[in-house]
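Novice: Okay, sequence plus prediction incoming.
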Amino acid sequence: MFPCQRYLAQPVSRRELLSQSAHGFGAVALSSMLARNQTAHAATATSNGLAAQLTHYPAKARNVIFLYMDGGPSQVDTFDPKPMLDKYDGRSPHEVIGKVEPTQFANVGKILKSAWKFRQYGQSGIPISDLFPHIATCADDLAVVRSMVAPFSEHTFANYFLHTGHGQQGRPSHGAWISYGLGSECDDLPAFVILNGGLIPPGGMDCFGSGFLPAAYQGSVFTSGEAPVANIRPSEKTRGLQADKLALMKRLDEGRLQQLGRVDALESAIANYELAARMQTAVPELMDLHEESASTHEAYGLNDEFPNTRTYGRLCLVARRLVERGVRFIELTCPAGNGDRWDQHSSLIDGHTKNARSVDKPIAALIQDLKQRGLLDETLIVWCGEFGRTPFAQGSDGRDHNPYGFSIWLAGGGIQGGVIHGATDDFGYRAVENKVEIHDLHATMLHLLGVDHTRQTFRFGGRDMRLTDVHGHIVKEILS
């Protein structure tokens, strides 16, 4: 695959782009980018498109932390209170809601009220469930979208759509598209990192792949332990021996490239090997949390008696450290163990309680920590599942999949905090006001990063492909 024009807009040279100080983050950032391009590492990255790129217009965010709530949290138990569920608890949804769509498991039970109370928080008064007492303290930083909709009600296809904008296997992930459009601001870590708490979502690694984009943009999975990547410690006895091996590999690779010309698979493999060598120094330092203060460990839940809180807290703290190092896109998956996914077809109270306990304290600490360090304004945080849950029961104590109306929230870079956008009906079943589609979420994410989603394209299969396909509108109402 040959290099392709990165944007569909009128092509301009890199020198012309560099002269347009209205782009990106201004003259200081441009000078920094120019200086970075003088380094050997950045020169290597440039040959594979990973050097920091200029944006279409001034960006509000430089990085994304995507908090993926695998399985689909219940909107009516988290961020969308519905008093009508209390009033009609135990009644037939056919009587009080009317027509209901077929569910994943064809098990439509009675109306099921929420087991948790909602309270208003912050100056904005956003209602948040008792499931999230810590996140609730950050209410004025959140833009809660209550009108999300999705086209699939099955996990695998819904995951593909959430991550790639298509409900089919093999398309580039949103993290790959963002890395492709913006490049990397970090020379010794991948631009797109998945912090895996123990579970890869349904759909597997194709949720994080590069698809038809060059392979250099695919996500790199880090586990939660101190050695998150295989072979992260050199096997050679001395640094000199490893350096000699790497130098030999570089000469052989360069010779092969001279013979074959530009070959994406080969160039990406070379870049990945060179990056892997640098990661052997960078990753152990990244994952060493001993330098963090005792109060930071406590805030993120690293001392919590619940193991999943400790696991997710470590991921959130590492995410902050990745942002500090310039990693562009970071996605966190759910921790393994009891209550490991938000997919409660039964035992809703037990499962959602454990899931919330896993993520609540660490996420609040992440928001507050980024804010204290002056990083929240340039870091976009997205909290999102692939769909929601039904307002009626599956069996007696569960909820089935519901893609017709559910809640997510965003915070940080370019987001107006303390707002609610959209609404579902009286039962939290269908979005009825200001519907937001997955394509709209992707368009908004790209916009905040300074990228016009209609212009970021890649030529493949005879057409110009993009993350949002031919869809997507920026949700301007939640922007600062």
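Specialist: Received, thanks.

Novice: Only C-alpha atoms from now on, for both contacts and neighbour counts.
Specialist: Noted.

Novice: can you map out the strands along the stretch 351-480 of the chain?
Specialist: 379-384, 388-394, 398-402, 406-412, 419-421, 423-424, 431-433, 458-460, 463-465 (DSSP state E, counting those that start in this stretch).

Novice: ok, and what's touching the first one?
Specialist: Pointing back at strand 379-384 there. 61-69, 323, 407-415, 445, 448 (C-alpha atoms under 8 Å, 6 or more residues apart in numbering).

Novice: Please flag which of these sit within helices.
Specialist: Within these, residues falling in helices by DSSP state H are 323, 445, 448.

Novice: what sits against the most centrally placed residue in the chain?
Specialist: Closest residue to the average C-alpha location of the chain: residue 66 at 2.3 Å, with C-alpha atoms, centre = their mean. Residues near residue 66 by C-alpha under 8 Å, 6+ apart: 329-332, 381-384.

Novice: rerun that using 6 Å as the cut-off
Specialist: Residues near residue 66 by C-alpha atoms under 6 Å, 6 or more residues apart in numbering: 331, 381-382.

Novice: With residue 163 instead?
Specialist: 173-174, 207.

Novice: try this one side by side with the last:
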Amino acid sequence: MIENLTNETLVSRRNILASASSTLGGAALASLMNPASAVAAPARAGLPHFAPRAKRVIYLFQSGGPPQHDMFDYKPHLETVHGEETPESVFGDQRLTGMSSGQASFPVAKSIFKFAQHGESGTWVSEVMPHTAKIVDDICVMKSVHTDAINHDPAITFLQTGFQIAGRPSIGAWMSYGLGSENENLPAFVAMMSGNGGQPLYDRLWGSGFLPSEHQGVRFRSGKDPVLYLNNPPGFSAKLRRATLDHLSRLNQLRADEVGDPEIAARVAQYEMAFRMQTSVPDLTDVSDEPNSTFELYGEDARKPGTYAHNALIARRLSERGVRFVQLFHRGWDTHGGLPKQLRARCKETDQATAALVTDLRNRGMLDDTLVVWGGEFGRTVYCQGDLKAANYGRDHHPRCFTMWMAGGGIKPGISYGSTDDYGYNVVDGPLSVHDLHATILNQLGVNHERLTFKFQGRHYRLTDVHGEVVKELLS
């Protein structure tokens, strides 16, 4: 049969396929060519799948692996075994990093920081987080999170995309794709970075992967231009830019009609969003209209662009304006050495602003429908790296169990979920995988994680791959 097909038949079929694929792109372009008709990007058909508890997410990602033993997971047993070898029965057959595998011994390192119970919940919190200690009745501390990755890049990629190998869409991109935007003048997904040192962070961590590129996160930076190339160059007026975009849209419409590539519509959508952001972003990032009480709450660093505190304040302002997913990345939590000094520094940079954000959202009546997530890519080991008696000791990567917390958005407040053994090395109750975490986050936004999919290269992909269960014990 194939050899009987003529060239005219083949060309005709190609034209039909191109025409069919260009219909949606053409319709999208037609609406984009009329700026007056611009509206917030809608959700996918049928989404949300059920009534959501949260409208938006603020994800406070602490890059490098915060040490749970020194922050949340209080282990009094370590006082009695401090300096002793970690028992083989605790290790089992678990993987070690290349940095640990060469160690001659694995001495247990108790936390040098004092712990106390706080709030009506009696949640244990270290002295390095005095501000977080004040909001424990608003948060759900999850002590039994575990991951499959033992090194930074695959672990961070796993937390952000649900897969250890780069190329999948980030969680914020999935939110943008599935739920759309609530504000036509701002992107659905914004990423911000602060801190120095530690592991590098790449744009793909807030990228769209194989989803249409309009769903990638827009990075806000410090400095006079929060978004690169947003402002018009000297001598280029807003009127001229508008006319230029209109001409580009018409040219893109012609190209879309010819080749039927939906990415053309995505590119035009980004042009139009950039045009609208020229007026919305300067107003958003100008915090001079905030009262002094705001800076008393977040700290004076909130006045300084590029700091974690400033980004936390901008996150609240973005959420007020309907941005679906805001992600803060703070670097510097990788503590193989010098842990006491580094931990104090990281907590000084982040503790007040983190607690302030939760308090601010609660005071504004926004915490009920805003889900706040805090945590890194894995935890740290109970055993020491370096000289245990010196101030420069550290802890290695530990994927087997670590602590994260969530607040608002229908999450049960004032509880601790899951538990670890006396060494804080293995989960003994309530294991919570990365896929479970993602499924639960999506659930709070009214999304069935098994039904939010995208077909790519013949397969229907989803954020949770083929895994994940909603952890109902976390829900209020």
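Specialist: Done, it's in. Being a predicted model, the structure only gives us computed values, none of them experimental.

Novice: After superposing, what score do the chains get?
Specialist: Overlay of the two chains. TM-score (TM-score structural alignment, normalised by the length of the second structure): 0.86; 434 aligned residues with a C-alpha RMSD of 2.3 Å.

Novice: returning to that earlier point: ok, so of the ones in helices among the contacts of strand 379-384 of the first structure, who is nearest residue 152 of the first structure?
Specialist: residue 445 (21.1 Å; C-alpha to C-alpha).

Novice: Could you find the counterpart of the closest one in the second structure?
Specialist: In the second structure, the residue paired with residue 445 of the first structure is residue 441, using TM-score structural alignment.

Novice: Ok, residue 59 of the first structure next?
Specialist: Checking TM-score structural alignment: residue 59 of the first structure goes with residue 52.

Novice: And residue 207 of the first structure, by the same measure?
Specialist: By TM-score structural alignment, residue 207 of the first structure lines up with residue 205.

Novice: same thing with residue 472 of the first structure?
Specialist: Per TM-score structural alignment, residue 472 of the first structure is aligned with residue 468.

Novice: for residue 406 of the first structure, same thing?
Specialist: So, by TM-score structural alignment, residue 406 of the first structure is matched to residue 402.

Novice: who's in contact with the nearest residue to its match once chain neighbours are set aside?
Specialist: Sequence neighbours aside, residue 379 is the residue nearest to residue 402 of the second structure in space, at 4.6 Å (criterion: C-alpha to C-alpha, 6 or more residues apart in numbering). Contact partners of residue 379 of the second structure, counting by C-alpha under 6 Å, 6+ apart, are 65-67, 398, 402.

Novice: Residue in the second structure paired with residue 279 of the first structure?
Specialist: Taking TM-score structural alignment, the alignment pairs residue 279 of the first structure with residue 277 from the second structure.

Novice: Surely that match is in a helix?
Specialist: Yes: assigned with DSSP: H, G, I helix; E, B strand; the rest coil, residue 277 of the second structure falls within a helix.

Novice: Can you give me the distance of the nearest residue to it once chain neighbours are set aside to residue 245 of the second structure?
Specialist: Leaving aside its chain neighbours, residue 277 of the second structure sits nearest to residue 185 (5.6 Å; criterion: C-alpha to C-alpha, 6+ apart). For residue 185 of the second structure, the distance to residue 245 of the second structure equals 16 Å [C-alpha to C-alpha, to the nearest Å].

Novice: Show me what residue 270 of the first structure aligns to in the second structure.
Specialist: Checking TM-score structural alignment: residue 270 of the first structure goes with residue 268.

Novice: which SS state does its match fall under?
Specialist: With three-state DSSP as the basis, residue 268 of the second structure sits in helix.

Novice: show me where the stretch 51-200 of the second structure has helices.
Specialist: 77-81, 88-91, 98-101, 152-161, 171-179 (DSSP state H, counting those that start in this stretch).

Novice: What does the residue nearest to residue 277 of the second structure correspond to in the first structure?
Specialist: Counting by TM-score structural alignment, residue 185 of the second structure lines up with residue 188 in the first structure.

Novice: Map residue 348 of the second structure across to the first structure for me.
Specialist: In the first structure, residue 348 of the second structure lands on residue 357 (TM-score structural alignment).

Novice: The closest residue to its match other than its chain neighbours: what secondary structure?
Specialist: Distances taken as C-alpha to C-alpha, 6+ apart put residue 309 closest to residue 357 of the first structure, at 6.5 Å, once the chain neighbours are dropped. Under three-state DSSP, the three-state class of residue 309 of the first structure is helix.

Novice: Residue 309 of the first structure contacts residue 358, doesn't it?
Specialist: Yes: contact criterion C-alpha atoms under 6 Å: residue 309 of the first structure and residue 358 qualify, at 4.1 Å.

Novice: ok so, going back, and which of the contacts of residue 163 of the first structure is nearest to residue 435 of the first structure?
Specialist: residue 174 (20.7 Å).

Novice: gap between the aligned residue in the second structure for that closest one and residue 83 of the second structure?
Specialist: Aligned by TM-score structural alignment, residue 174 of the first structure pairs with residue 171 of the second structure. Remark: distance between residue 171 of the second structure and residue 83 of the second structure (C-alpha to C-alpha) = 41 Å.

Novice: Those two: which is more packed in?
Specialist: Set residue 171 of the second structure next to residue 83 and count neighbours by other C-alpha atoms under 10 Å: residue 171 wins out with 27 against 17.

Novice: about what we covered before: make JSON lines out of the contacts of residue 66 of the first structure and add distance to residue 292 of the first structure and neighbour count.
Specialist: What follows is those, written out as JSON lines (distance: C-alpha to C-alpha, whole Å; neighbours: other C-alpha atoms under 10 Å):
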{"residue": "331", "distance to residue 292 of the first structure": "22", "neighbour count": "23"}
{"residue": "381", "distance to residue 292 of the first structure": "22", "neighbour count": "26"}
{"residue": "382", "distance to residue 292 of the first structure": "25", "neighbour count": "21"}
